[in-house]
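1. how would this look folded up:
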Amino acid sequence: MRGPSERNVMATSAATPVVFIHGLWLHATSWNPWVELFREHGYQPIAPGWPGDGATVEESRANPEAIANHGIDDVVEHYTKIIANLDTRPILVGHSFGGMIAQKLLGQDLAAAAVAIDAAQIKGVLPLPISALRATLPVFKNPGNVHHAVSLTAQQFRFAFGNAISEQESDELFTRWTIPAPGKPLFEAAAANFNPHSPAAVDTANEVRGPLLLMMGGKDHTVPESVTKATLKQYRHSAAVTEIMDFPDRAHSLTIDSGWRTVADATLSWLDKNVSRAL
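-> Just a heads-up that it's a prediction; the model follows:
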């Protein structure tokens, strides 16, 4: 059976392509409501998984070894190949580590625009809030996890993702969407500012790239506002459009919880204003 990374890239059309990129611990199908909404708005959306992801949540949980040991460069290469199969440069919408990947691809001029939602820390960003350390402790507590895939418990998911919603909703999202995540990208991001060739580096000085929107949740434990604001400062040497949008009462689950439509509608509105549909 094809994984989501293969079966979602078979068809393209004249409509503007949109590639949704998930982050750690969420399956690609968690983007399904967004995919349907963007298709209704005339886009050609796909949501490929990361390398090693199974076609379903259940398959991914059953085979964590396939997910393990994939780093940032592996994921970037994976999506670069997917983009190469499209008829034109896509819009990228990424969440968490998917937001970092979207920024890297945009900086390489492989995308027409990008929306990075609660994006993981890129090289050059210095704030490392205590809540972010706690959210990623399930990985960092064992250095050997750099080569393994790590799952969250429902309680860990609630702190890292679902702290701004009810416990019942958080548990439902955990059961529906979570999968093991490779530890390697987190270790790479943590060491980024000590590695001159870090895979977490983004070409933030690119003057000719497409527009970028950084979204942040005011109650996010995993990627607090201070991280997103520091990311914005990394783009100060580029004249390309770079904007920031705040959802003060939202946390890391903002793309999948009951308020997802507000974030999705804001994304569509920003794209309508900043990206030509004739790419």
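
2. only C-alpha atoms for contact and neighbour calcs from this point on.
-> Fine.

3. please, where are all the helices along the protein?
-> Under the criterion DSSP state H, helices of the chain are mapped to 4-7, 32-40, 57-62, 64-67, 72-84, 97-107, 130-135, 137-140, 154-160, 167-177, 184-190, 225-234, 260-274.

4. redo those as TSV? Include distance to N206.
-> Putting these into TSV (distance: least, Cα to Cα, whole Å) gives the following:
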stretch	distance to N206
helix 4-7	28
helix 32-40	28
helix 57-62	36
helix 64-67	32
helix 72-84	18
helix 97-107	6
helix 130-135	28
helix 137-140	33
helix 154-160	32
helix 167-177	35
helix 184-190	21
helix 225-234	11
helix 260-274	17
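
5. and those helices, which is most packed in?
-> Comparing these by mean neighbour count (mean count of other Cα atoms under 10 Å), helix 97-107 comes out on top with a mean of 28.

6. please name every helix or strand in contact with it.
-> strand 17-21, helix 72-84, strand 91-95, strand 113-117 (3 or more Cα pairs under 8 Å, 6 or more residues apart in numbering; DSSP states H and E).

7. just to revisit the earlier point, figure out which of the helices of the chain is closest to L26.
-> Closest of the helices of the chain to L26 is helix 167-177, at 5.6 Å (criterion: Cα to Cα).

8. T242 is in contact with R209, isn't it?
-> No. T242 sits out of contact with R209 when judged by Cα atoms under 8 Å, with a separation of 10.1 Å.

9. for the comparison step, fold the sequence that follows:
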Amino acid sequence: MSDTAPVVFIHGLWIHSSAWAPWQELFESKGYTISAPGWPGDGATVAETRENPDALNGVGIEAICHHYADLFEREGIEPIVVGHSFGGLIAQELLANGFATAAVAIDPAPIKGVKILPFAQLRSGLPVLGNPANKGRTVSLNAAQFRYAFGNAISEEESNELFEKWTIPGPGRPLFEDATANFKRDSPARVDTHAAGRGPLLLTSGTLDHTVPRSVTVAVDKLYADNTASVTDYHEYEGKGHSLTIDSGWTEVADDVLAWLAAQGYAPTPADAAGAADTAEASS
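-> Just a heads-up that it's a prediction; the model follows:
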């Protein structure tokens, strides 16, 4: 078994944790121990989550963070966390508070301190933010809303396929908490960007992302700029939108993340990778 920290994948709003399956298979083939637990209230499958959306009512950023922190403590692990969208915000909080050894935040929801609000981001959030009553309930996207927020950089056909395969209802509360973060002193979207000695962090952006536009992630990166005690890197993916972790170009992002982890000293040994491959072959 590898001595390298396990990798935990954290999904964002509207995408089920099972969408990480290709990433899990790839990372496992490289020798990593992997898992992708869902948010509190998620069903075990896409279908189960769709059938019981009320289980996610009122679930906010703090509850999601505690959910993962408690899981890590029960399992006795300090993992590498890889999060997408709101999962990227959660990953940063877990890293800053000492629950993770390294973090990758892929097109992450903005943390407190980001003051720009591009039109594309506002429009992407309107299905939730357009109705204040959504703060306490769960909201689903339709195919057109998903196309604008996630699938704008891919074909309509692929966007519709991803919508049908992976989308789930999402709690409205995290979006409201994020939208009002700069007006609340103790916002749950606050991340200590000055945490000295924390593990390395990679922030990424797809240049065509509507939900979290490039300028937003650049602004997040700048909030970390004066923390010279810890590694913070920023990578950009040309021509990619918010679906970059689940669409047909996902391997470009995943390979980049693997290379970054290796550069930070988190790559499993060749023996670990060989052992993982033997295990996968035996179970197939």
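
10. need the TM-score between these chains.
-> Overlay of the two chains. TM-score (TM-score structural alignment, normalised by the length of the first structure): 0.93; 267 aligned residues with a Cα RMSD of 1.2 Å.

11. which one of T242 and R209 of the first structure has more residues nearby?
-> Neighbours were counted for T242 of the first structure and for R209 using other Cα atoms under 10 Å; R209 has more, 23 against 18.

12. grab the nearest non-local neighbour of the more buried one.
-> D109 (5.7 Å; Cα to Cα, 6 or more residues apart in numbering).

13. and the one you found, what pairs with it in the second structure?
-> In the second structure, the residue paired with D109 of the first structure according to TM-score structural alignment is G98.

14. neighbours of that match, how many?
-> Neighbours of G98 of the second structure (other Cα under 10 Å): 15.

15. what's the local residue count around the aligned residue in the second structure for D257 of the first structure?
-> Matched across to the second structure, D257 of the first structure falls on D247, judged by TM-score structural alignment. By the criterion of other Cα under 10 Å, D247 of the second structure has 19 neighbours.

16. hang on, D247 of the second structure packs against L162?
-> Yes. Between D247 of the second structure and L162 a contact is recorded at 7.3 Å, counting by Cα under 8 Å.

17. what does F187 of the first structure align to in the second structure?
-> Under TM-score structural alignment, F187 of the first structure pairs with F176 in the second structure.

18. repeat that for V202 of the first structure.
-> Using TM-score structural alignment, V202 of the first structure pairs with V191 in the second structure.

19. distance-wise, check the aligned residue in the second structure for R134 of the first structure relative to A274 of the second structure.
-> Aligned against the second structure by TM-score structural alignment, R134 of the first structure finds its counterpart in R123. R123 of the second structure is 47 Å from A274 of the second structure, where distance means Cα to Cα, to the nearest Å.

20. geometric centre of the second structure: which residue is closest?
-> H84 (2.0 Å; Cα atoms, centre = their mean).

21. now for A274 of the second structure, how many residues are close by?
-> Close neighbours of A274 of the second structure, defined as other Cα under 10 Å, add up to 14.

22. from what I can see it touches E28, true?
-> No. Taking contacts as Cα under 8 Å, A274 of the second structure lies outside contact range of E28: 10.4 Å.

23. and the nearest residue to S140 of the second structure once chain neighbours are set aside, what does it touch?
-> Leaving aside its sequence neighbours, S140 of the second structure sits nearest to P169 (Cα to Cα, 6+ apart; 4.4 Å). Taking Cα atoms under 8 Å, 6 or more residues apart in numbering, we find P169 of the second structure in contact with 13-14, 49-50, 53, 138-141.

24. and those residues as CSV, adding distance to I34 of the second structure?
-> As requested, those are arranged in CSV below (distance: Cα to Cα, whole Å):
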residue, distance to I34 of the second structure
L13, 21
W14, 22
T49, 22
R50, 25
P53, 27
T138, 29
V139, 29
S140, 28
L141, 29
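
25. ok, S198 of the first structure to A191 of the first structure distance?
-> 8 Å.

26. the two: who's more crowded?
-> Neighbours of S198 of the first structure and A191, each counted by other Cα under 10 Å, are more numerous for S198; the result is 18 against 15.

27. is the more buried one in contact with F187, as I believe?
-> No. The pair S198 of the first structure / F187 is not scored as a contact, 10.8 Å apart, by Cα under 8 Å.

28. OK, contacts around the residue nearest to the match of V202 of the first structure when sequence neighbours are not counted?
-> With Cα to Cα, 6+ apart as the criterion, V191 of the second structure has its nearest non-adjacent residue at 5.6 Å, and that residue is E93. Neighbouring residues of E93 of the second structure by Cα under 8 Å, 6+ apart: 65, 190-192.

29. specify which member of those is nearest to E75 of the second structure.
-> C65 (15.6 Å).

30. map the closest one onto the first structure.
-> Under the alignment (TM-score structural alignment), C65 of the second structure maps onto V76 of the first structure.

31. which ones are touching the closest residue in space to that match that isn't next to it in sequence?
-> Excluding the flanking residues, the one nearest V76 of the first structure by Cα to Cα, 6+ apart is I101, at 6.2 Å. The neighbours of I101 of the first structure, taking Cα under 8 Å, 6+ apart as the test, are 21, 72, 75-76, 94.

32. measure D255 of the second structure to I246 of the second structure for me?
-> For D255 of the second structure, the distance to I246 of the second structure - Cα to Cα - is 14 Å.

33. wait, L126 of the second structure
-> 23 Å.

34. residue contacts, the match of V202 of the first structure?
-> 92-93, 96, 111-112.

35. grab the nearest non-local neighbour of the aligned partner of A55 of the first structure in the second structure.
-> Using TM-score structural alignment as the criterion, A55 of the first structure maps onto A44 of the second structure. Spatially, and ignoring its direct neighbours in sequence, A44 of the second structure is nearest to G38 (8.0 Å; Cα to Cα, 6+ apart).

36. the residue nearest to the centre of the second structure maps to what in the first structure?
-> Per TM-score structural alignment, H84 of the second structure is aligned with H95.

37. I'd say L26 of the first structure and R176 touch.
-> No. When contacts are counted by Cα under 8 Å, L26 of the first structure is not listed as touching R176 (9.3 Å).

38. with A160 of the first structure as the reference, measure out to the equivalent of N142 of the second structure over in the first structure.
-> For N142 of the second structure, the aligned residue in the first structure is T153 (criterion: TM-score structural alignment). Distance, T153 of the first structure to A160 of the first structure, by Cα to Cα: 10 Å.
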